[in-house]
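Enquirer: Got a predicted structure plus its sequence, pasted below:
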Amino acid sequence: MRTPAASAPRTRAARLLLPALALLLPVLVLFGMFGAAPAQAADGYRYWSFWQRGGDGGSWSYATQGPSSARPGDGDMIGFRFAVSEDSNDATRPRGMADFAAVCADTPTTEGTKRVAVVLDFGTAADAPDRRTPPAPRTECARVGEDATAGEALAAVAKPLRYNSAALLCAIAGYPESGCGDKVTTSGNAHATPNGDGGKASDDGASSGPSAGLIGGLATVVLLGAAAVWQARRRRV
């Protein structure tokens, strides 16, 4: 049978650990709420995005004007990429690093015209409406009038084009055969962003809640603090 003297230290230890456990409880609740949150579905759109790049190379920039308004200069590059994207921040760049000199090497200049390098990237099977392999990417050199728009340069080398009633570019070189800016629901809570080679990079750091590592670290801090208090109290007894 335990004597009162023998059980007293354990009773004091229990009283000291109870506050620590009370601090730890909210941490465990947070872990239960956020630690394994399911992925959320995100809505994207399947469409042709429009890009611009200087003829001397560099990276693609998402065009701030539509093809019917933008007027590239002689020696400029324009690109079109078919993919599923949530918005302009999520749009996927055209693949390939061909520069203007390589694309238009066999197209001589003529007076009263300009040359525009056109990059066409039909995307991947994952982006295709029917999941079939799309046409291979290709480049073309458009020789058009000095005042021609990007849309006119595109029409010179990639017919047939298809537009909807709102003037949205729906198909280039007949691809895809149907649909225009169709809404697509994708799984996962990561917001994909384009990377330099035309693929999609990892998520932008968005998270559904505290990570397991953070939760574990908080729990450890609480328990170590409680142990230190207990040891200090024991030395004073």
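Expert: Perfect, thanks for sending it. In this text, all values refer to a predicted model and were calculated from it rather than measured experimentally. Numbering: from 1, shown residues only.
Enquirer: When you work out contacts or count neighbours from here on, use the C-alpha atoms and nothing else.
Expert: Will do.
Enquirer: Show me how far the lengthiest helix in the chain is from its chain's centre.
Expert: The longest helix of the chain (DSSP state H) is helix 4-34. Centroid separation for helix 4-34 versus its chain: 44 Å, with Cα atoms, centre = their mean, to the nearest Å.
Enquirer: Mind giving me the packing neighbours of that helix?
Expert: On a contact count with 3 or more Cα pairs under 8 Å, 6 or more residues apart in numbering; DSSP states H and E, helix 4-34 meets helix 212-236.
Enquirer: Take this one as well and set it beside the first:
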Amino acid sequence: MTSALRRAAALLAAVPAALLVLVSAAAPAQAADYRYWSFWKWSGGAWAYQQQGPAVYAPADGSVDGWRFALSPDGGKDAARPGAAGGFAALCAATPAEAGRKRVAVVLDFGTPADAPKGAGTPPPARTACASVPTAATSAEVLAAVAPPLRYDGAGMLCAIAGYPRAGCGEALADAPAGESGTAAGSPAGHSLLGPVLGGLLVVLLGAGAWWQVRHRR
């Protein structure tokens, strides 16, 4: 066997091992889900994940803040959204405008029994409110005005709204049952094998091409 033929044979022999490595690397890691209060804003007729924290974000007059407690993946857009719509006109119809103050509607969704921490009991029913607060108030101050008591951890993470839940704060659950989180069925994780599999096919084709060239040079 010529040296070129030996090199081609070695390349083909390496293909299964390379594919095994690629497929193994492609297996998605178990992402942790967390029980926490996700923060939303009503925008364009739908809930949009709020990128700023409530202690920083200062909603404008006529805004709607949404809160949902659920078992959700970390990362924002795939978290569980509030179940109710956030129309400001309806939510704040009974709250008159005042000079030097702003009105901010609030939607609170305490989640489902499946979202509740162990021992927390049945979550309170969802509710809405309309806060009349100083114009510079943040969403944290809006929330404190309509849904006390609030509970924060040492790092400033919001752990409880209106006293719910009584204990815990953002616990990670690595093996959350399917369907309990707000992860979308078409999330990128569902397509994570595509790149490595194509890479594996490319290795096979390269190996086959090398073998063909050697065979035709003999």
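Expert: Structure's in. What do you need? Here the structure is a predicted model, which means the values were calculated and not measured.
Enquirer: Give me the TM-score for these two chains.
Expert: The TM-score (TM-score structural alignment, normalised by the length of structure 2) is 0.70; 210 aligned residues with a Cα RMSD of 3.9 Å.
Enquirer: mean shift of the helix or strand just after the longest helix of structure 1 relative to structure 2?
Expert: For helix 4-34 of structure 1, the succeeding helix or strand toward the C-terminus, using DSSP states H and E, is strand 42-53. Following superposition, strand 42-53 of structure 1 is found to deviate from structure 2 by 3.5 Å on average (mean Cα distance after the TM-score superposition for structure 1).
Enquirer: What are the buried residues along strand 42-53 of structure 1?
Expert: The neighbour-count check on strand 42-53 of structure 1 (16 or more other Cα atoms under 10 Å) flags 44-53 as buried.
Enquirer: can you check stretch 12-20 of structure 1 too?
Expert: Neighbour-count burial for stretch 12-20 of structure 1, with 16+ other Cα under 10 Å as criterion, is recorded at 13, 16-17, 20.
Enquirer: Go through these and say which is closest to Ala227 of structure 1.
Expert: Leu17 (8.0 Å; Cα to Cα).
Enquirer: nearest residue to the closest one other than its sequence neighbours?
Expert: Spatial nearest neighbour of Leu17 of structure 1, excluding adjacent residues (Cα to Cα, 6 or more residues apart in numbering): Ala226 at 6.3 Å.
Enquirer: Quick one: neighbours of the counterpart of the one you found in structure 2, just the number.
Expert: In structure 2, the residue paired with Ala226 of structure 1 according to TM-score structural alignment is Trp211. Neighbourhood size, Trp211 of structure 2 [other Cα atoms under 10 Å]: 19.
Enquirer: Report whether the expected contact of Trp211 of structure 2 with Ala9 is present.
Expert: Yes - between Trp211 of structure 2 and Ala9 there is a contact under Cα atoms under 8 Å: 7.2 Å.
Enquirer: What is the burial count for the nearest residue to Ala156 of structure 1 once chain neighbours are set aside?
Expert: Nearest non-adjacent residue to Ala156 of structure 1, counting by Cα to Cα, 6+ apart: Ala142, 6.1 Å away. Neighbour count of Ala142 of structure 1, defined by other Cα under 10 Å: 24.
Enquirer: What about whatever residue of structure 1 lines up with Pro188 of structure 2, how many residues nearby?
Expert: Using TM-score structural alignment as the criterion, Pro188 of structure 2 maps onto Asp203 of structure 1. Using other Cα under 10 Å, Asp203 of structure 1 has 13 neighbouring residues.
Enquirer: show me the contacts for Val142 of structure 2.
Expert: Residues near Val142 of structure 2 by Cα atoms under 8 Å, 6 or more residues apart in numbering: 104, 131-133.
Enquirer: Can you match those residues up with structure 1 and say which hold?
Expert: When the contacts of Val142 of structure 2 are mapped onto structure 1 and checked using both residues aligned by TM-score structural alignment, their matches' Cα atoms under 8 Å, the preserved contacts are 104, 131-133.
Enquirer: Now rank these by neighbours and give me the top one.
Expert: Val104 (26 neighbours).
Enquirer: sorry, back to before: just the kept ones among the contacts of Val142 of structure 2 now: which is nearest Val203 of structure 2?
Expert: Nearest to Val203 of structure 2 among the kept ones among the contacts of Val142 of structure 2: Val104, at 58.1 Å, using Cα to Cα.
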